[in-house]
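Q: just the structure for this:
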Amino acid sequence: MPVLSYFNLTEEEQAELKLLVWQALEKAVEYGTRFEPAPPKSQKLLTPLSCFVTLYVHKQLRGCIGTYDAQNSLWQNVCNYSYYSACEDRRFTPLEKKELSALSFEISVLSELQPLQNAGEQALLEQLQPEIDGLLLKDDYHSAIFLPTVWQSLPTAESFVQALKQKGGWSRDYWSDAIQIFRFETFVIESGE
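A: Below is the predicted model:
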């Protein structure tokens, strides 16, 4: 995964975030509650940054929730979205304790959203950088976001954008000048297996 030029974490900071995810998941499956530890000392972890936490069981998607609007610090978002991914992703039943042994995860820390001019869908397709760009589309009624990791299953710009529109409630062939377009990159921390 690409490393963002503006953002990096030390091995210790990454290890601390991974530990927070495991603690949050264990508390979620054991008690059905969110994990609220004491704040870390690292200034980077205290910085308000948006993130998504993606869970996999046997390498199959098991939950993914996050935010593109950084209201809370990175460590708080990691704790909260670990819980939400495990217990509140509507696509899945809540994570069970027996699944933890087969679980892996990714923490995707988002760069700032970069607005793009809406010059039509074809212009967007030509601008996208596969496996680098994440994409957010929104209008008054719909919104949808794909992380750069989604390129692994939707490798062309056309399939990526069409699936994102469908996720947001638009038809695959819909386009409007009212759609707002935002591009971003991610710094990804993987749990391993």
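
Q: C-alpha only now, for contacts and for neighbours.
A: Will do.

Q: skipping its backbone neighbours, what lies nearest Ser108 in space?
A: Closest residue to Ser108 apart from its sequence neighbours, by C-alpha to C-alpha, 6 or more residues apart in numbering: Val188 at 4.5 Å.

Q: the residue nearest the centre of the chain: which element?
A: The residue lying closest to the centre of the chain (C-alpha atoms, centre = their mean) is Phe52, at 2.9 Å. Of the helices and strands defined by DSSP states H and E, Phe52 is found in strand 51-57.

Q: here's the other one to compare against:
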Amino acid sequence: SLGDDVVANAVAAALRDPRFPPVTAMELPALNLEVSVLTTPEVMDAHDEQEVRRRLRPGIDGVVLSLGARRATFLPQVWDELPDPADFLRQLKRKAGWPAGFWDADLVVETYRVRAWEEP
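A: Have a look, this model is predicted:
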């Protein structure tokens, strides 16, 4: 069920995300749960990174970068921490395992929106 999937993914994010140390029992009271439902990603037909930066809508667009077996995404909420489109893309490329300055003509850029619910 959807509820079981939300629980399983919350536990995986808290305990098994290799990018972060596992959440400790002492941290649990400070955690908040947010569920984001994504729209279907749409390919952005852009010729270069500068065009992508110009067309991104901070605070609205989630972004997926993919090339070959590498793929990374940032939800629109990440704009709160990385409001500059150039920095947003640099950090997303690093998340995918590419250097911050990486760009390739075959890199696929997709955008999506989310509807998010946060526990009260």
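
Q: circling back to that earlier point, for the residue nearest to Ser108 of structure 1, which three-state class applies?
A: strand (DSSP: H, G, I helix; E, B strand; the rest coil).

Q: for structure 1, which helix is longest?
A: In structure 1, taking DSSP state H as the definition, the longest helix is helix 11-31.

Q: which residues in structure 2 does that one match up with?
A: The alignment of helix 11-31 of structure 1 onto structure 2 (TM-score structural alignment) finds no residues at all.

Q: which residue ranges of structure 2 form strands?
A: 34-38, 42-43, 62-67, 70-74, 108-112, 114-118 (DSSP state E).

Q: what residues in structure 1 pair up with the last one?
A: Residues 186-190 of structure 1 are where strand 114-118 of structure 2 aligns, with TM-score structural alignment as the criterion.

Q: let me see the contact set for Glu190 of structure 1.
A: 104-107 (C-alpha atoms under 8 Å, 6 or more residues apart in numbering).

Q: from those, pick the one nearest Ile65 of structure 1.
A: Ile65 of structure 1 lies nearest to Ile107 out of these, by C-alpha to C-alpha, at 10.3 Å.

Q: any idea how far that closest one is from Asp139 of structure 1?
A: Using C-alpha to C-alpha, to the nearest Å, Ile107 of structure 1 is found at 27 Å from Asp139 of structure 1.

Q: Pro58 of structure 2 matches what in structure 1?
A: Pro58 of structure 2 maps onto Pro130 in structure 1, by TM-score structural alignment.

Q: tell me the contacts of Val53 of structure 1?
A: Contacts of Val53 of structure 1 by C-alpha under 8 Å, 6+ apart are 63-66, 78, 81-82, 85, 105-108.

Q: out of the residues you listed, who has the most neighbours?
A: Highest neighbour count within these, by other C-alpha atoms under 10 Å: Ser82, with 32 neighbours.

Q: tell me if I'm right that Ile22 of structure 2 and Ala10 touch.
A: Let me fix one detail, which is that residue 22 of structure 2 is Pro and not Ile. No: with contact defined as C-alpha atoms under 8 Å, Pro22 of structure 2 does not count as touching Ala10 (11.9 Å).

Q: which of the contacts of Glu190 of structure 1 are retained in structure 2?
A: Mapped onto structure 2 and checked by both residues aligned by TM-score structural alignment, their matches' C-alpha atoms under 8 Å, those keep the contacts 104-107.

Q: next, count neighbours for Asp177 of structure 1.
A: 11.

Q: what's the closest non-adjacent residue to it?
A: Nearest residue to Asp177 of structure 1 in three dimensions, chain neighbours excluded: Asn118, at 6.4 Å (C-alpha to C-alpha, 6+ apart).
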